[in-house]
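Participant: here is a sequence with its predicted model. Questions after.
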Amino acid sequence: MLASQRKQLILQILAQEKQVISGELSQRFSISEDSIRRDLRELSAEGLLQRVHGGALPVSAAIAPFETRKNVQKEAKRRVAEKAVKLIQPGQVVMIDGGTTTAELVRQLPGDLAFTAITHSPGIAVGLIDYPLVEVIIIGGRLFRHSVVTVGAAMREAIEQFNADLFFMGVTGVHPAAGFTTGDYEEACVKRALAARAAETVVMASHEKLNSASAFAIGDLSLASTLVVDGQLDEELAAALRDARVDVS
C-alpha cells in the first residue's frame, strides 16, 4: 500500500472512531510504529489532524482567522446563542469571552436585561454599547489579534478582582479525551484563569467544534457546568459529559 493511500485510510478511521492509536494502526497496516508516527506528523503538518501522545484526534476547524470564522456555521451559532442567553439573569455579573459565538450571544440579548458584563474583548465591549441597561467593564492588556482579545500579565492581574456568576467561554474543541482546547497557549491560560473567577462556566459550541481538538488544553470537561450545543451529541461525548456532571442544553 502506498503511503498516500494509507494516510487517506487513517483519516477515514479518524473520522469514524474520533481518535486513532499509533500501536493499533501499526498492527492494522502491518508496518512499524515509526512509519505510523511519520504519517501522523505529515498529516498534522497539513492541518488534517491533531497529534496527541500515542496517536491523534480530529483537528478543530475553529482555529481559522477571525474574519473567516465569522462566516462558519452562522445559523448554528445563532441557535446556540439563543439558548445560552436565557441563562443570564437580571443583576448578575457575567464574564464574556471573545469569539464569533459569544459575539452572536451579544446580538441575542434582550434590550430590557440589566446585568454587569466583564470582557477582555474590544469587539464584545463595542457590541454591548447598544444595551443601556448593561454595565460594561473592559479588561485591558496586550491584544491577541487572532481572537481579538487581551492577554498578558496585566490582564491576568485585573481578573483577580472579580467574582462573576457566569463565564461564557469560547473554545475550539470539545472532545471526550482531550476536554476543552484552543489554538494558542496564552489564550488557554487566560480562559482557565477566567473560569476560576466564575461560579459557573458555560461553553457554547457549534457542531464543528465537537469531537475535535486543538493543540492547547484549557481543561477537562468538568471545567464547565453547562455545554450549549446545536443538535444532538453522539453517545461517547454525551456519556463523557454526564460523567463530568456537565449539563447539556
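Facilitator: On my side now, so go ahead.
Participant: C-alpha from now on. contacts and neighbour counts both.
Facilitator: Will do.
Participant: neighbours of Val106, just the number please.
Facilitator: Using other Cα atoms under 10 Å, Val106 has 19 neighbouring residues.
Participant: name the element it belongs to?
Facilitator: For Val106, the host element (DSSP states H and E) is helix 100-107.
Participant: which neighbouring elements make contact with that helix?
Facilitator: Applying 3 or more Cα pairs under 8 Å, 6 or more residues apart in numbering; DSSP states H and E, one finds that helix 100-107 makes contact with helix 74-84, helix 122-127, strand 198-205.
Participant: what about 7 Å?
Facilitator: helix 74-84 (3 or more Cα pairs under 7 Å, 6 or more residues apart in numbering; DSSP states H and E).
Participant: if we look at the helix it packs on, which residues are touching it?
Facilitator: By Cα atoms under 7 Å, 6 or more residues apart in numbering, the residues outside helix 74-84 that reach it are Thr101, Glu104, Leu105, Gln108, Met204, Ser206, Val228, Val229, Asp230.
Participant: list the contacts of the helix holding Val106.
Facilitator: Arg69, Lys70, Lys77, Arg78, Ala81, Val85, Ile96, Ile124, Gly127, Leu128.
Participant: structure two is appended below for comparative analysis:
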Amino acid sequence: MLAAARKDLLLDRLRRDGRIVAKEMAAELGLSEDSIRRDLRELDEAGLAVRVYGGALPASPAVADYATRTTVATDSKRRIAAAAVALIPPGATVILDGGTTTLAMVDALPRTFRGTIVTHSPTVAAALLDHEAEVFLIGGRLFKHSAVSCGAAAVEAANRISADLFFLGVTGVHPTAGLTTGDADEAAMKRALASRAADSYVLASEEKIGAASRYGVLGLGEVTGIITDVGADAASARELAAAGAALVHTSG
C-alpha cells in the first residue's frame, strides 16, 4: 500500500474510531510500527492528527486562525451560546473565555443584564460596550491567534478574582485526552480562570467533540458541565458520558 493510501486510511480510522493505536494498525496492515508511526508523525505535522503515546487522536479544526473560526459551526455555536446564557442567574459574576462561541454568548446575553463580566478577551470586552453589565478586562501578553491575554501577568491578575461561573472555550473534547487547546500558555490561563469560579462550563460546538489538540487544559470530570448540541444518543456523546463527562444538551 502506497504511503498516500495509508494516510487516507489512517484519517478514515481517526474519523470512525476517534483514535489509532499504532501497534494494532501495524498488525492489521502487515507493516512495521515504525511505518505507521512515521505516517502519524507526518499527519501530525500537517495538522491532521495529534500524536499521543502509542498512536494518535483526531486533530481539532478549531485551532484554525481566529478569522477562519468565525465561519465554522456558526449555528452550533449560537445554540450553545443560548443554552449557556440560560445558566446565568441575575446579578452573577461571570468569567467569559475568549473565542467565537463566547462572542455568540454576548449576542445572546440581554443588554439589561446587570451582573459583572470578567474576560481576558479584548474582543469580548468590546462587544459588551452596549450592555449594562460591569466589565473587567484582564490584561497581559496578547495571544493574537485567539485574541486573548495570556502569560504570567494575565495569570497573576486572574488569581485575584473570583466568580460564580466560568464559560470555557477549548479546541478539543475527547473521551481520553479530555479538554485540550493548541497553546501551552493559553491552556495555563484557562486553568487559572477555572480555579477562580464556583462552576465551570465548557462551550463545545460540534467540531470540537471527539477531537483533540496538543495541550491539556482540564480533565472531563474537573468541570461542572460540557454544553453541546451533539445528541445524547450519538456515539461520541455516549463515549464522553462513559468517560465521566457531565453533558448539558441544548434544546434546539
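Facilitator: Here it is on my side, so go on. Worth saying up front: this structure is predicted, and the values here are computed from it rather than measured.
Participant: could you single out the nearest of the contacts of helix 74-84 of structure 1 to Arg197 of structure 1?
Facilitator: The closest of the contacts of helix 74-84 of structure 1 to Arg197 of structure 1 turns out to be Met204 (Cα to Cα; 18.1 Å).
Participant: count the neighbours of the closest one for me.
Facilitator: Met204 of structure 1 has 24 neighbours, counted by other Cα under 10 Å.
Participant: so what's it up against?
Facilitator: By Cα under 7 Å, 6+ apart, Met204 of structure 1 lies in contact with Val80, Gly170, Leu227, Val228, Val229.
Participant: check Ile21 of structure 1 too.
Facilitator: Applying Cα under 7 Å, 6+ apart, the residues near Ile21 of structure 1 are Gly54, Gly55, Ala56.
Participant: now it: how far from Gln8 of structure 1?
Facilitator: To Gln8 of structure 1, Ile21 of structure 1 is 15 Å away according to Cα to Cα, to the nearest Å.
Participant: quick one on the thing from earlier: highest neighbour count among the contacts of helix 74-84 of structure 1?
Facilitator: Of these, with other Cα under 10 Å as the count, Thr101 tops at 27 neighbours.
Participant: setting the sequence-adjacent residues aside, check what's closest to the spatially most central residue of structure 1.
Facilitator: The centroid of structure 1 falls nearest to Val171 when counting by Cα atoms, centre = their mean (1.2 Å). Closest residue in space to Val171 of structure 1, ignoring its immediate chain neighbours: Thr182 at 5.5 Å, by Cα to Cα, 6 or more residues apart in numbering.
Participant: can I assume that neighbour is in contact with Val174?
Facilitator: No: if you go by Cα atoms under 7 Å, Thr182 of structure 1 and Val174 don't touch, sitting 9.4 Å apart.
Participant: average offset between the helix or strand hosting Phe167 of structure 2 and structure 1?
Facilitator: Take DSSP H and E as the rule and Phe167 of structure 2 turns out to sit in strand 163-169. Here the mean offset of strand 163-169 of structure 2 against structure 1 after fitting is 0.5 Å, by mean Cα distance after the TM-score superposition for structure 1.
Participant: tell me the helix or strand right after that strand.
Facilitator: Taking DSSP H and E, what comes next after strand 163-169 of structure 2 is strand 172-174.
Participant: and the contacts of that following strand?
Facilitator: Counting by Cα under 7 Å, 6+ apart, Ser60, Leu179, Thr180, Thr181, Lys208, Ile209, Gly210, Ala211, Ala212, Ser213, Leu240 sit against strand 172-174 of structure 2.
Participant: just the angle for the helix holding Val106 of structure 1 relative to strand 164-169, thanks.
Facilitator: Counting by axes from the mean of the first three to the mean of the last three Cα atoms, to 10 degrees, helix 100-107 of structure 1 lies at 130 degrees to strand 164-169.
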